[in-house]
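>>> sequence plus predicted model, see below.
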Amino acid sequence: MAPDLVVPVRQGPVNEQLRYALRSWAAHLPHRHVWLIGYRPAWAQRVRHIPTVQTGTKYQNTTQAVRAVCEHPDVSDPFILMNDDFFVMQEQPDGVPVLHRGPVRQVEAYYATRGQGRYLRGLRETRDLLVSLGHEDPLSYELHVPLTVHKKGMLHALDVGRHLDVIHKRTAYGVLNGIGGEQIEDVKVLWRAPRFPSGPFLSTMPDAFAHGAVGTHIRRAFPQPCPYETGRRR
């Protein structure tokens, strides 16, 4: 059985990134069902939906969403964890590969140059937690690419990090479950740059998607509506 695709969705009626993400999944990633966790736009059809209350920070909301998925009996085990701005640009007939970003210490050094924020604090607290559990040089799985998740393993990671305000869920899951994988650079396109990654996966910031070359590339790749949407909006 092909796994389900699971995507936490923030509140907002339009979400064109999700629209084109769904088109890319329908075209290139074998799956059984698509589950939207949190909010479901009115235009989304033939998807399954788990509503959640989104009253916390975005980190708390997504953690709540992932826990809800893992506790739902109808979601496949394993499932593939997505974001609403993940685009699959090439066919993945054998499922998604296991990928990581390299040691957390290297990722920390990168984010430290961009200021001190809640995300960086969560990275450090997650790293310290993993080190305290015997993982001396943990890998980071905070990539903007699909991740195959086994429910029991993710629930264990969420329980271990329950006291953290911003747990890096993917990293905790990957390290505590020893999933290994291949190191790549992140595929997130932050700016309206003329160049962007050419591999099987892309992810965008809203402005880069709406106004950058990468957004034009994605829209041209998937011009037709997929079964998960209504209407003919392009």
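Okay, I see it. Residues are numbered from 1 along each chain as shown.
>>> can we go C-alpha only for contacts and neighbour counts from here?
Will do.
>>> now for the helix or strand hosting residue 60, which elements pack on it?
Residue 60 belongs to helix 58-70 when assigned by DSSP states H and E. Judged by 3 or more Cα pairs under 8 Å, 6 or more residues apart in numbering; DSSP states H and E, helix 58-70 is in contact with strand 5-9, strand 34-38, helix 151-160.
>>> return the most buried member of these.
strand 5-9 (a mean of 26; mean count of other Cα atoms under 10 Å).
>>> what residues does that strand touch?
31-40, 62, 65-66, 69, 79-84 (Cα atoms under 8 Å, 6 or more residues apart in numbering).
>>> swap in stretch 99-110?
Contacts for stretch 99-110 (Cα under 8 Å, 6+ apart): 120, 123-124, 127, 137-143, 147, 180-186.
>>> change it to 7 Å
The contact list for stretch 99-110 (Cα atoms under 7 Å, 6 or more residues apart in numbering) reads 127, 137-143, 181-186.
>>> check it against this one:
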Amino acid sequence: MDLVVPVRTGAVNQQLRYALRSWAAHLPHRRVWVIGCRPPWLQDVRYLATPQDGTKYVNTTRAVAAACRNKGISDPFVLLNDDFFTMQPLPDGVPVLHRGPVAEVEAYYATRGNGAYLRGLRETRDLLVRLGHDDPVSYELHVPLVVHKEGMLHALDVGRRLSVLHKRTAYGNLAGIGGEQVTDCKILWRGPQFPTDGPFLSTMPDAFTNGMVGAHIRRAFPRPCRYERGGGR
């Protein structure tokens, strides 16, 4: 399968550099597709430009839709973010994982405010309930997700009127992909409390740059990969 990663405009994006190293080492694939913005240090990747004039939610939805409509991208493909790190080989392929009932995830985010993300979670949940999914589960994890194009395009169409569609969750429930419940691997802090025995990690920019988790990831992948200019082959 191809790897598809939406990339925002702006920074040098060192997280993407080390994410690519981790994928090159541990995530078998055919090609890497970067959608949105292409950092100048990249090489040997396929690039698909998409508009970057919306919110981050709108921009990533555009990127996923563009990937699904592009005939050159494998079907299915693996959807990633530029801050997803594959820390171990995946001998059985990319696992199907979810975060548990949306109701439980909503309770967690309700303690952190009432922003656009939480509003989108609730709107996506209400949409799924109206469509007969009485107790939907959340797929908003910071881990790779195998995406079948027809199913994702259907989810994006069903949720097109939502300002912040939780597209992974809409896709996972509407397509009935099932999976195993896990705790999210996103690390928000600088300190040493993070798992080192799982296959995936994800970081906030500050945690990657200044935290112990970032140092751990950089130690794990010290060598450039074939997707970096001057990198190995």
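Yep, it's here. Just so you know, these numbers come straight off a predicted model, no measurement behind them.
>>> work out the TM-score between the chains.
Remark: TM-score between the superposed chains equals 0.97 [TM-score structural alignment, normalised by the length of structure 2]; 230 aligned residues with a Cα RMSD of 0.8 Å.
>>> I'd like the helices and strands packed on helix 58-70 of structure 1 as JSON lines, with distance to residue 174 of structure 1 appended.
Shown next, in JSON lines, are the helices and strands packed on helix 58-70 of structure 1 (distance: least, Cα to Cα, whole Å):
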{"stretch": "strand 5-9", "distance to residue 174 of structure 1": "17"}
{"stretch": "strand 34-38", "distance to residue 174 of structure 1": "21"}
{"stretch": "helix 151-160", "distance to residue 174 of structure 1": "9"}
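>>> for the alignment partner in structure 1 of residue 61 of structure 2, give its distance to residue 139 of structure 1.
When structure 1 is aligned by TM-score structural alignment, residue 61 of structure 2 is paired with residue 63. Distance of residue 63 of structure 1 to residue 139 of structure 1, computed by Cα to Cα, to the nearest Å: 20 Å.
>>> compare the two (neighbour count), which wins?
Per other Cα atoms under 10 Å, whichever of residue 63 of structure 1 and residue 139 has more neighbours is residue 139, with 25 against 19.
>>> OK, contacts around the more buried one?
Residues near residue 139 of structure 1 by Cα under 7 Å, 6+ apart: 100, 101, 102, 103, 104, 171, 175.
>>> same question, residue 39 of structure 2
residue 12.
>>> look up how far residue 226 of structure 2 lies from it.
15 Å.
>>> same question, residue 57 of structure 2
The value you get for residue 57 of structure 2 to residue 226 of structure 2, if Cα to Cα is used, is 30 Å.
>>> over to residue 164 of structure 2?
In this structure, residue 164 of structure 2 and residue 226 of structure 2 are 35 Å apart, going by Cα to Cα.
>>> the two: who's more crowded?
Between residue 164 of structure 2 and residue 226, counted using other Cα under 10 Å, residue 164 has the larger neighbour count: 22 against 17.
>>> what's the match for that one in structure 1?
In structure 1, residue 164 of structure 2 lands on residue 166 (TM-score structural alignment).
>>> using the three-state scheme, assign its match.
Under DSSP: H, G, I helix; E, B strand; the rest coil, residue 166 of structure 1 falls in the coil class.
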